[in-house]
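J.: coords please:
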Amino acid sequence: MFPFKNNITLDRKSNRNLYLQLCDQIIGFIKSGKLGPSTKLPGSRKLSEDLNIHRKTVISAYEELISQGWIETFPAKGTFITSTLPVVKPTDFDNNNRIKNQKQQSGFSFKSRPDLNPDLNNYSNEQLLKVNDGSPDYRLAPIEEITRVYRNIIKKAHHKKLLTYGSAYGNPELRKALVAYLNQTRGLNVSEENILITRGSQMGIYLAGQLLLSSGKRIVVGNTNYMTADNTFKDAGGIIERIPVDQNGINTIALEKLCTSKKIEAVYVTSHHHHPTTVTLSAERRMHLLQLAQQQRFAIIEDDYDYDFHYSNAPILPLASNDYKGNVVYIGGFTKIIAPAIRIGYLVAPKDFIEEATKLRKIIDRQGDSLLEQTLARMITTGDIQRHCQKVLKMYKARRDLFCLLLKEKFDNYFDFEIPKGGMAVWVRLNNKYNWDDLVAESKKLNLELNPEWRRYDNVNSGHNSIRLGFASLNEEEIQLVIQRLEIAFKNIS
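T.: Coordinates of the predicted model:
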């Protein structure tokens, strides 16, 4: 008979009842093949003595196993593993009765995407001082305001309907609030039927890529570009064509020349602050790009990820504000304004495109967080979001000024950069005498993390030797610490 006494371990301190622990382990033995169909189990008295537990615990376990169909009882014969269960080839166990190498390798085939990298960031090490590539400071998020509005909404009886299924287009109140907000702040001329609420900007990029691209269709991006967008378009089957980027943004003359030889379906542009270089697309090129889109009938995917953070002057209105022919798919969100965990964005486009995007969104994500969307709608309507944006804008500007001042003062012989007019990061070129791998490794020894995947900024292997150094998520004290540790790192590699 199977040695139950030596193989079953019960934890009396566990929150799970003893009889359920016993059930779990017997089921595990059945699934692993250790207990085959029709195997006789010990009587309740014998098993209770072996395991030093009350007989009623064993009886309760057996009753539960009978109700689930794992075992069966025959009068005057005893209790047995159900005879109709399939025979399982026994599997080796380690000393803790756990299956060796459990769930390390799939037992089935599936589609692999080797070009897409997993998230390699270490989020658990709180002691590590991190310089990201341009994220907001989550510590500045208006948590009290969000909590207050959220609580007020959920307390109202008529808002309980938000707990059921809603529109795949997004919360109606948020779409309505966004119409006024976007028309006023970005100069758009849209209605609710032009807006789809998404889970952040990335969902908008994905939906646009899936609708516009398929095998062999071309999309144009800058020769430096947001790597995640590149991966999204490749995954959709698109062919990426690259054009130069200079101090005035993507080169639209090069784009026009490209259009004479190849059919272009779309152009992806981060017009306000080009990712990764932070440059702003000039007015002349904005007009030219819109003219080309109308002439060549291609779509412009305008990813306006940090529109609100422009420091030198008022934000420059997006391409979408001058789109009168329906060529621009405008994407934005509240991740940069509030915090990365607030996954609410929007896709703005002609009605027919929004309808198709909503069909696609519905099969990958039935709907968003209706309660949070209602909360955000209320905060936009009352001006809470706008006031918070103005508050952090001043703070980020001060952080940019300090960061750039210290970079210039301490590392003029090492770094070459332009002070960004907006955004949350500085595009820094390292003197060719030095290597980012060495600097990243040396900084890590000092508990300072620079982006270890710095090569992702060089999509075409041009050797520009540049990366983005984010300043917005660092307070003034942390900026000083970053500079101090960088000084030591440079001394160690020089």
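J.: drop to CA atoms for contacts and neighbour counts, all remaining ones
T.: Noted.
J.: Quick check: buried residues in the helix or strand hosting Ala398?
T.: Using DSSP states H and E, Ala398 maps to helix 384-411. Going by neighbour count (16 or more other C-alpha atoms under 10 Å), the buried part of helix 384-411 is 385-386, 388-389, 392-393, 396-400, 402-404, 406-408, 411.
J.: and if you look at stretch 154-168?
T.: 154, 162, 166, 168.
J.: repeat for stretch 314-326
T.: Buried residues in stretch 314-326 (16+ other C-alpha under 10 Å): 315-323, 326.
J.: Just the closest of these to Gly368, please.
T.: Ala320 (24.6 Å; C-alpha to C-alpha).
J.: With secondary structure and distance to Asp137 as new columns, can the buried residues of stretch 154-168 be given to me in JSON lines?
T.: Listed next are the buried residues of stretch 154-168 as JSON lines, based on DSSP: H, G, I helix; E, B strand; the rest coil; distance: C-alpha to C-alpha, whole Å:
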{"residue": "Ile154", "secondary structure": "helix", "distance to Asp137": "27"}
{"residue": "Leu162", "secondary structure": "helix", "distance to Asp137": "30"}
{"residue": "Gly166", "secondary structure": "coil", "distance to Asp137": "32"}
{"residue": "Ala168", "secondary structure": "coil", "distance to Asp137": "30"}
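J.: here's the other one to compare against:
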Amino acid sequence: MSSPVEIPFKSVVRIDRFSGTPVYLQIARQMINAIQRGVLVTGAKLPGTRAMAETLEVHRKTVVAAYNELDAQGWIELLPNKGTFVTHKFPVTTANPIPFNAEDLVSYPQRAGFQFRQSMLLDRPVSVSRAELEFTDGLPDVRLAPLNKLSKAYSSVLNRNNNRKYLGYAHVEGNEYFRIKLASYLNNTRGLHIGKENIITTRGIQMGIYLASMLLIEKGDKVVVGNLSYYVANMIFQQAGANILSVPVDEQGISVEAVRKLCASNQIRMLYITPHHHYPTTVTLSAERRMELLKLSVEYGFVILEDDHDYDFHYHSSPVLPLASADGAGMVVYVGSFCKALAPGLRSGYIVAPENLIAELGKLRHIIDRQGDLMMEQALAELLDEGEIQRHIKKAQKVYHQRRDLLSDLLVNNFSQYLSFKSPPGGLAIWTEWRKDINLMRISKACLKQNLHLPQTLLFQTGQLSAMRLGFGNLNEQELKESVGILKNVIETNI
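T.: The predicted structure follows:
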């Protein structure tokens, strides 16, 4: 047995007097940690309570309480007339404590001790910045969100006894009342003809794309996307095992003729589109091409995954209705959310599809997110029923319209010799194409030094293209002017 003198308990146990954890529990937990990591081996004799108290500079009663805790949990055994020992029940047989660094006892492993698959497909260039100003890829201004009304609605939902059922487990495709109100809202705003049975709720659009991909795509399936396309969706498709084929995108949206040619020589499983405002170029898919794509999907049997990420914001005529509104053959899976309409952090999304597909998607979603946030969905349903969300979107649309016009004017007045762009009819971002001799990554780094963040994900630079997607939704008028001023200064300095 090890002598208690041989074990450096002062290093094994480090007491934090400012911690909210009682000192006796700190001692007990750190000794358990030392036993688990082989520093205190099976059969090691522990000092008596007085000696340990002197070593750790605590009251003897504290050590007694710590030993009692260790004994109650089965880590030590008290042998009459012999002393206190690390229990013999453990399979550790080392005669002496292993060499150790005291820091190892309070650290977590930096790397896994086993092999696992690592996917470069899921690598995403995310840069976090503390800069006060930032161009996003089209995020809304959370300062405009109706948080007071939402918090009141949510508090009211929590306080009603008849809503306690939402605090338990449920086997549903989302809050039924929310799906009823959401179906009515989508029918009124998007020309759909659905009921609650055609909706499953999600935690945003990305989850909707993921669920649809995991269910509908097999390894080796071919998925068609626009060139350029939404990089997150592309990663999801590849993770599902798909081979991605790209087709050109022009001022009328994705090329139907290119899709038709691919179908003639390939078995296409899915077409992914963002027709209202194509990501990232913001162009709108023409009504004619929408109808042609629907016909092609029936003819060749491919799924149309329609991502309608910012349908709610349009600034001129009424928006072109989604393909799902004209789908009579059940070929369209429609994904949307309230993340842009309200705030990105409020992860409320949905999938619209034929009832039998929704049922199967429900099985898959139950594995990763059993039911979603039924309480929040109830609150959102009540805001929809009262028209609060609709009124907020209408007010926000006016604000974003003004911000789009302001950024458009600022770009024309400050960068006409450097870029070209078309003011988008809707959405929260402007697609700008720059002179090819301008190094956008260098511009981004220089802007960051002046308190303006231009994330790498906004930059599209190849041998044939030099472009930036500049989101204006999150910046008010003064912030837009400051941001453009910094960008102008950086460009003129670096060219």
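J.: TM-score for these two?
T.: Scored against TM-score structural alignment, normalised by the length of structure 1, the superposed chains reach a TM-score of 0.96; 488 aligned residues with a C-alpha RMSD of 1.6 Å.
J.: Among the buried residues of stretch 314-326 of structure 1, which ones are in helices?
T.: Residues of these located in helices (DSSP state H): none.
J.: Can you classify Gly28 of structure 1 by secondary structure?
T.: helix (DSSP: H, G, I helix; E, B strand; the rest coil).
J.: no, scratch that, I was asking about His277 of structure 2
T.: coil.
J.: burial of the aligned residue in structure 1 for it, as a residue count?
T.: Counting by TM-score structural alignment, His277 of structure 2 lines up with His273 in structure 1. Close neighbours of His273 of structure 1, defined as other C-alpha atoms under 10 Å, add up to 26.
J.: if we can go back for a sec, how about the helix holding Ala398 of structure 1, aligned to which bit of structure 2?
T.: By TM-score structural alignment, helix 384-411 of structure 1 lines up with residues 388-415 in structure 2.
J.: Quick one: the helices in the stretch 251-400 of structure 2, in order.
T.: Ranges of helices in the stretch 251-400 of structure 2, per DSSP state H, counting those that start in this stretch, are 256-265, 287-300, 355-368, 374-386, 388-415.
J.: can I get the ones you listed in JSON lines with distance to Leu245 of structure 2?
T.: Formatted as JSON lines, these follow (distance: least, C-alpha to C-alpha, whole Å):
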{"stretch": "helix 256-265", "distance to Leu245 of structure 2": "8"}
{"stretch": "helix 287-300", "distance to Leu245 of structure 2": "16"}
{"stretch": "helix 355-368", "distance to Leu245 of structure 2": "25"}
{"stretch": "helix 374-386", "distance to Leu245 of structure 2": "37"}
{"stretch": "helix 388-415", "distance to Leu245 of structure 2": "33"}
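J.: of the ones you listed, which approaches Asn188 of structure 2 most closely?
T.: Nearest of those (C-alpha to C-alpha): helix 388-415, 11.0 Å.
J.: buried sites along the helix or strand just after that closest one?
T.: For helix 388-415 of structure 2, the succeeding helix or strand toward the C-terminus, using DSSP H and E, is strand 419-421. Residues of strand 419-421 of structure 2 classed as buried: 419, 421 (neighbour count, 16+ other C-alpha under 10 Å).
J.: Same check on stretch 178-191 of structure 1?
T.: 178-182, 186-191.
J.: As a quick check, tell me the outermost residue of structure 1.
T.: Ala76 (60.8 Å; C-alpha atoms, centre = their mean).
J.: Can you pull up the most central residue in structure 1?
T.: Closest-to-mean residue, structure 1, C-alpha atoms, centre = their mean: Gln202 / 7.4 Å.
J.: Check which helix or strand the aligned residue in structure 2 for it maps to.
T.: Taking TM-score structural alignment, Gln202 of structure 1 has Gln206 as its aligned residue in structure 2. Assigned by DSSP H and E, Gln206 of structure 2 belongs to helix 205-216.
J.: sorry, back to before: out of the helices of the stretch 251-400 of structure 2, which comes closest to Ala242 of structure 2?
T.: helix 256-265 (15.3 Å).
J.: what does the closest one contact?
T.: The contact list for helix 256-265 of structure 2 (C-alpha atoms under 8 Å, 6 or more residues apart in numbering) reads 224, 247-248, 268, 289, 292-293, 296, 300.
J.: Just the buried residues of those.
T.: For these, buried by 16+ other C-alpha under 10 Å: 224, 247, 268, 289, 293, 296.
J.: Which residues does the helix or strand just after the helix holding Gln206 of structure 2 contact?
T.: Following helix 205-216 of structure 2 in sequence order, the next helix or strand is strand 222-227 (DSSP H and E). Under the contact criterion C-alpha under 8 Å, 6+ apart, strand 222-227 of structure 2 has outside partners 237, 242-249, 254, 259, 266-273.
J.: Find me the equivalent region of strand 222-227 of structure 2 in structure 1.
T.: Counting by TM-score structural alignment, strand 222-227 of structure 2 corresponds to residues 218-223.
J.: Buried residues, the matching stretch. List them.
T.: Buried residues in stretch 218-223 of structure 1, counted by 16+ other C-alpha under 10 Å: 218-223.
J.: those strands in the stretch 101-250 of structure 2, which residues are they?
T.: 133-134, 199-202, 222-227, 243-250 (DSSP state E, counting those that start in this stretch).
J.: Output the contacting helices and strands for the first one.
T.: To tie it back to what came earlier, the one meant is strand 133-134 of structure 2. strand 452-453, helix 477-494 (3 or more C-alpha pairs under 8 Å, 6 or more residues apart in numbering; DSSP states H and E).
J.: ok, back up a step: taking the contacts of helix 256-265 of structure 2 together, which two end up most distant?
T.: Across these, no pair lies farther apart than Pro248 and Tyr300, at 19.6 Å, counting by C-alpha to C-alpha.
J.: So for Leu133 of structure 2, which of the helices of the stretch 251-400 of structure 2 sits nearest?
T.: Taking the helices of the stretch 251-400 of structure 2 one by one with C-alpha to C-alpha, helix 388-415 is closest: 14.5 Å.
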